[in-house]
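Student: sequence and predicted structure, then a few things I'm wondering about:
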Amino acid sequence: MEYLHGHVYETPVKVFAPAKVLSCVPPPTRKVVETPIQCSTGSFYKFFKKQASLLPSVCGAVVQTVGLADGNRSWVNTVGSRKVIEILAAESCSDTAEKFKYVVEAVDDRSRKITYKVLEGSLLQLYDSFTVTLQVTSASTAKWTVEYVKKDPCSEDPDFYLQLFRTINATVDIYLRSNDY
């Protein structure tokens, strides 16, 4: 069960703007969760880049469905590709789910990093923007970074989703090791 143990920390986001420009937009907040993985880091990254359609069968308790959106015909995550994902709902102890549409904003194969931006879904009722980055490090860790701007300063932080990423990391790691990827 040590897969579920990881580190969650918050890092400040530096925003640089010209000195004369004043803005009422708050800077984004960044939270990170890192978990160790024992499978090949290349396999773990490849799973999220090319095989994300398997998430419902691998992590069915968390991810109910994944689908292609807006005319996309490939499951490979490339810049601009759009998908829809249905996950366990934050407020639920029952079998309800939340559906989100996202776009892949960046893919960096060299540093094994994929950045996703939420385009539609209930998260955008609480946040002006919500971006998630997965990076698989050479130190055998899977690191999810969530960057968001709250619509209301009193809104909750998205800690629930960080816990989901921790569970997904552990489950995918076990799946890849047990299937010799």
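Tutor: It's in.
Student: hey, let's count contacts and neighbours off CA atoms from now on
Tutor: OK.
Student: without its sequence neighbours, what residue ends up closest to the residue nearest to the spatial centre of the chain?
Tutor: Nearest to the mean C-alpha position of the chain, by CA atoms, centre = their mean, lies V132 at 4.3 Å. Among residues not flanking V132 along the chain, V146 sits closest, at 4.6 Å (CA to CA, 6 or more residues apart in numbering).
Student: give the contact list for that neighbour.
Tutor: By CA atoms under 8 Å, 6 or more residues apart in numbering, the contact list for V146 reads 30-32, 130-133, 162.
Student: would you say it is within a strand?
Tutor: Yes. Using DSSP: H, G, I helix; E, B strand; the rest coil, the assignment for V146 is a strand.
Student: and the gap between it and Q135?
Tutor: 12 Å (CA to CA, to the nearest Å).
Student: of the contacts of V146, buried ones?
Tutor: 30-32, 130-133, 162 (16 or more other CA atoms under 10 Å).
Student: please compare the first structure with the one that follows:
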Amino acid sequence: MSLTGKLVFQIEIKSNGDVFHELFKNKPYEVSSISPDIVHGCELHHGDWGTVGSIIFWTYTHDGQKKVAKEIIESIDKEKKSVTFKVIEGDLLKLYKSFIITVQVENHGQNNLVIWTLQYEKLNHSVPDPTTIADLATKLTKDIETHHLK
């Protein structure tokens, strides 16, 4: 049984994929007003919004508990419409040695896909795969879609 893993899942959305990508790339601070039950805050701690190397601090609810995560933007791919965040501090690192989140959008006419990739290394074999984080990301995606369809 390996301690490293990769969880990839996709959600079909009807809202504009470019708007979704732009939100995570340049305006992640707006997520807390779009999905306040999940994300309570998003602050820039270093750098500039939408810039590789910038550090973002999130407050959110996961499994019924308020949690925090400090992430560095590792990469932004404008062509692939993806943003990759690496967790550098926070609650996820109590279970995982490393945790990287990539959110990507693929446009297919009116139906677009949001593809989430979670790459992680567990601290030990008793740590579960991050399926509840996948559930949280799915709900967040649906909240963003609903907001953009209004």
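Tutor: Noted; the coordinates are in hand. Quick caveat, the model's predicted, so the values are computed rather than measured.
Student: hang on, the earlier thing: so of the contacts of V146 of the first structure, which ones are in helices?
Tutor: Taking DSSP state H as the definition of helices, the contacts of V146 of the first structure contribute L162.
Student: now, among the contacts of V146 of the first structure, which is nearest to D109 of the first structure?
Tutor: The closest of the contacts of V146 of the first structure to D109 of the first structure turns out to be T133 (CA to CA; 13.0 Å).
Student: ok, the closest residue to the closest one other than its chain neighbours to S92 of the first structure distance?
Tutor: Using CA to CA, 6+ apart and skipping the chain neighbours, the partner closest in space to T133 of the first structure is T115 (4.2 Å). T115 of the first structure is 27 Å from S92 of the first structure, where distance means CA to CA.
Student: and what of F48 of the first structure?
Tutor: Using CA to CA, we find F48 of the first structure at a distance of 26 Å from S92 of the first structure.
Student: tell me which of those two has more neighbours.
Tutor: With neighbours defined as other CA atoms under 10 Å, F48 of the first structure and S92 compare such that F48 has more, 19 against 10.
Student: re the thing from before, trace the residue nearest to V132 of the first structure over to the second structure, please.
Tutor: Counting by TM-score structural alignment, V146 of the first structure corresponds to L118 in the second structure.
Student: and for A52 of the first structure?
Tutor: Match for A52 of the first structure (TM-score structural alignment): P28.
Student: now the helices: where do they sit in the first structure?
Tutor: Using DSSP H, helices in the first structure cover 41-50, 55-58, 123-126, 159-178.
Student: quick one: closest of the ones you listed to T141 of the first structure.
Tutor: Closest among the helices of the first structure, once you apply CA to CA, is helix 41-50, at 7.8 Å.
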